[in-house]
Structures are given as structure tokens and as C-alpha cells.
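Trainee: sequence? don't have it. structure:
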């Protein structure tokens, strides 16, 4: 009988390494599916919780936040694109264009996790593609609802959530929970509440960790 493992994937939609990490993790889960049954849940983390509506130019943002030059950013962007290619995630060669507040995206992901747990990952991937491949404005209702539709979820219900304050407290509580336990960068992959894998790793890294934990 397969071993059952719980995985919490703590991440932000605006994080390119999270797109790499989730894509690789899903492949690793598929590789061990005969030995391991995985319960995978996306958990919220905001890289820029105070980002104003309309976002900020990505070059300006990265320069302000990290002190990096446009040339350095181009090199990192090319490295990310190559890492994405290795796992099958397509990045826009020009990057994200702008960086946006992602709180409403996390509210929809929480909703999906509660009411449509089997489709939460589909929503997460649709949001990641919208951000990193299609350069969509991730704080806009139309962008979020398009991802909801692509994931096969109830668009009318999602629209009602975005129009109100449903799941605001739940997302804030989850964010506080993970930051209070030392999660300050993403992606953070937590296996069975006890083992942490940080960063967007290769498929083999996740596969090995899953097999080792299952055997233990």
C-alpha cells in the first residue's frame, strides 16, 4: 500500500522560482505515484504585501529592493528561463514586466483549497502562467477570473469573493503561521510538517526526498 505524505507548498504567485519549484515537484510526485500518495496544498506567502494597486516596473522594483543592475537582472532572468525549460515551464523572455500585489490571488487559492482541493493546483498553475509567461496584471479581477475559468472553478463565486472580504482573515492567519515558523523566502516545501526543502529545486531533489521520507 502506498505511503501517504502531506506537502505544504508555501509560495507566491509573483515568484519565478515558485513556478520552477511547483512544476518540478509535480513531476517528482508523478514519478513516485506507485509508492507514495501525496496530499499537496498551496499555502500563502506575499513577497510584496504592501505593493500599491497597479504594481511597479520590475526593473525598478528589483533595483530598489536588491540593488541589482538591469544587466544583472537580465542574467538572472536568462538563468530562470533555462531552469524553467529544464522542467517544462515557459517564461516570458522579457520577464514579468511589472510586479503586483497578489493578496487576492491567495484568497482565491485558499477558497479553491477549501472547496475544490483537487483543483487548487490547476488554479495555482494558471496564475503562475498568467504572471510569468503572459505578463498579466495579477492584481486585476479579469486576470484572476480568467485563471479561475481555466482551472474549471466557479467564476461567479470567485467574482463574489473578490468583491467582498471572504477569506481575508484566513489568508492572513496562514501567512502569519508560516512566517512565525521561520519561512522568509519561497518556495518552501514542507513535508509532513517536519522536513523543509527551500528554493526551486530540480525534479530529482524532490523525488529523492519523497522516496526517503516514504521509506522512513
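Mentor: Arrived safely. Everything quoted here is computed from the prediction, not taken from an experiment. Numbers count the residues shown, from 1 in each chain.

Trainee: Every contact and neighbour count from this point should use C-alpha atoms.
Mentor: Noted.

Trainee: Show me where the protein has its strands.
Mentor: 3-11, 36-44, 56-57, 98-99, 188-191, 195-198 (DSSP state E).

Trainee: In addition, the following structure is provided for comparison:
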């Protein structure tokens, strides 16, 4: 008997702490369905704030502006810290110097996919760790080039690409497409282009959603199953 398969497009921004939490919960879900369902993960770009400059903005000031002062920023992140602790993510928000513009980070994630989806997933992981645990500016070209090296990209190639406009329009178009599809918050897990879960859902909830889609697919004619071909590769 053939193991059923499906794809999950994860619409995410690497400056979003809930997306990091969502990645951990997705990994738990994948462990739960291992051997039961073959799952292909594709990371899709989103920008929570495309207005940030290339050099970023002082993070403390950014958060105070966003949440109405230091107290508001602290309260807003209390739930994030608690959820992070549950997922063994050692968030080090105090180390983060700037809120970064993530367009170039998304370009890097796209380039990593040229080495395969596993490399793309590792790239996302490296960037989350760099930003949320090590306090690095993931909008900085040197930081991005170093991150790219960690997953097997050639540093001189990454540096050359970052210096130009390669894939900027493609990333922007993907983000626009996500918004047109109704994505207004991240993470958003789009399962086989027919079932979407918004927010850092629990591992069991994600696993149940996968099983639901597989069950629905089994009731369809083989040639009627969506293949996700309307999403960019």
C-alpha cells in the first residue's frame, strides 16, 4: 500500500517569534505522522513590516512604538516567552539589536531551496537561531552570507546575489499572492492547497489537519486532487 503524501506551504517571516514556535510544533506533528504520511515542507515568504529600512531599526524603540511603550512591549512578549519555553526555544530578545527588514533573508531562503527542501528548512532554522537566540541582524549581508555557508551555499555567490536585485520581485510577488489568498497573519500552514491553519497551532492540531486532508483526498478521484501547481516553486 502506498503511503499517502501531501505538501505543506508554511507562510512565515523570520522576524516573527510565533513562526519559530510554529516550526517547532510542526516538527512535532511530523514526528507524529512519520511512517503514516509523507510530507513535503515548502517555506513561503511573508513580511510583517516591509517598511523597515535595510539597516533595520533599534528593536527596543520599534517594539515600544508598536506596543505603546516599554510596558506594553513587555506584556506583549510574555506569552511568546512562555510558549518558547514550552518548545525549548531559548529566546534572547534582549540580545537583538535591531528589528530587521527580512526581504533579503527571504531571498536567501529561496536560494537555499536550490540545494533541496531539506536545505531550505535548515536555512530557516539557521536564521531563526541567528536572530532570536544569537541576536544577529538578519538584514545584514555579512550575517546572511555566513548563514548561507552553514547550509552549503557558496559565500561569494551569496554576496554577489545580495548586492544585486536577484529574486526581489519574485519574493514580493509571493508575499502579495499570500495576501491575495487571504493570509493576514503568520505562521500560516497551507496543507495541499486546500486547508489552512493560521497561527502557531499545536503539534496534535497540525497532525490532525494532515490526517483530515489525507482522508478527504482518499475520497476523491486521483486526477481531482490539487497538486499545488498554482504556487510558485
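Mentor: Sure, I can see it. Everything numeric in this text was worked out from a predicted model, so none of it was measured.

Trainee: And the TM-score between these chains?
Mentor: The TM-score (TM-score structural alignment, normalised by the length of the first structure) is 0.92; 215 aligned residues with a CA RMSD of 1.7 Å.

Trainee: ok, back up a step: which one of the strands of the first structure lies nearest to residue 171 of the first structure?
Mentor: strand 36-44 (6.7 Å; CA to CA).

Trainee: what about residue 140 of the second structure, neighbour count?
Mentor: Neighbour count of residue 140 of the second structure, defined by other CA atoms under 10 Å: 18.

Trainee: That one and residue 199 of the second structure, how far apart?
Mentor: 28 Å (CA to CA, to the nearest Å).

Trainee: returning to what we had before: in CSV, list the strands of the first structure along with distance to residue 87 of the first structure.
Mentor: CSV is the format used below for these (distance: least, CA to CA, whole Å):
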stretch, distance to residue 87 of the first structure
strand 3-11, 17
strand 36-44, 19
strand 56-57, 27
strand 98-99, 23
strand 188-191, 17
strand 195-198, 17
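
Trainee: and those strands, which is most packed in?
Mentor: A comparison of the strands of the first structure by mean neighbour count, using mean count of other CA atoms under 10 Å, puts strand 98-99 on top with a mean of 23.

Trainee: give me the stretch of the first structure that stretch 149-158 of the second structure matches.
Mentor: Using TM-score structural alignment, the residues of the first structure aligned to stretch 149-158 of the second structure are 149-158.

Trainee: Identify each buried residue in that stretch, please.
Mentor: The neighbour-count check on stretch 149-158 of the first structure (16 or more other CA atoms under 10 Å) flags 151, 153, 155, 158 as buried.

Trainee: which other residues reach that stretch?
Mentor: Stretch 149-158 of the first structure is contacted from outside by 108, 112, 116, 119, 122-123, 126, 145, 148, using CA atoms under 8 Å, 6 or more residues apart in numbering.

Trainee: rerun that using 10 Å as the cut-off
Mentor: Residues from elsewhere that reach stretch 149-158 of the first structure (CA atoms under 10 Å, 6 or more residues apart in numbering): 107-108, 111-112, 115-116, 119-127, 141, 144-148, 161, 163.

Trainee: For residue 100 of the first structure, state which of the buried residues of stretch 149-158 of the first structure is nearest.
Mentor: Among those, and counting by CA to CA, the member closest to residue 100 of the first structure is residue 158, at 19.2 Å.
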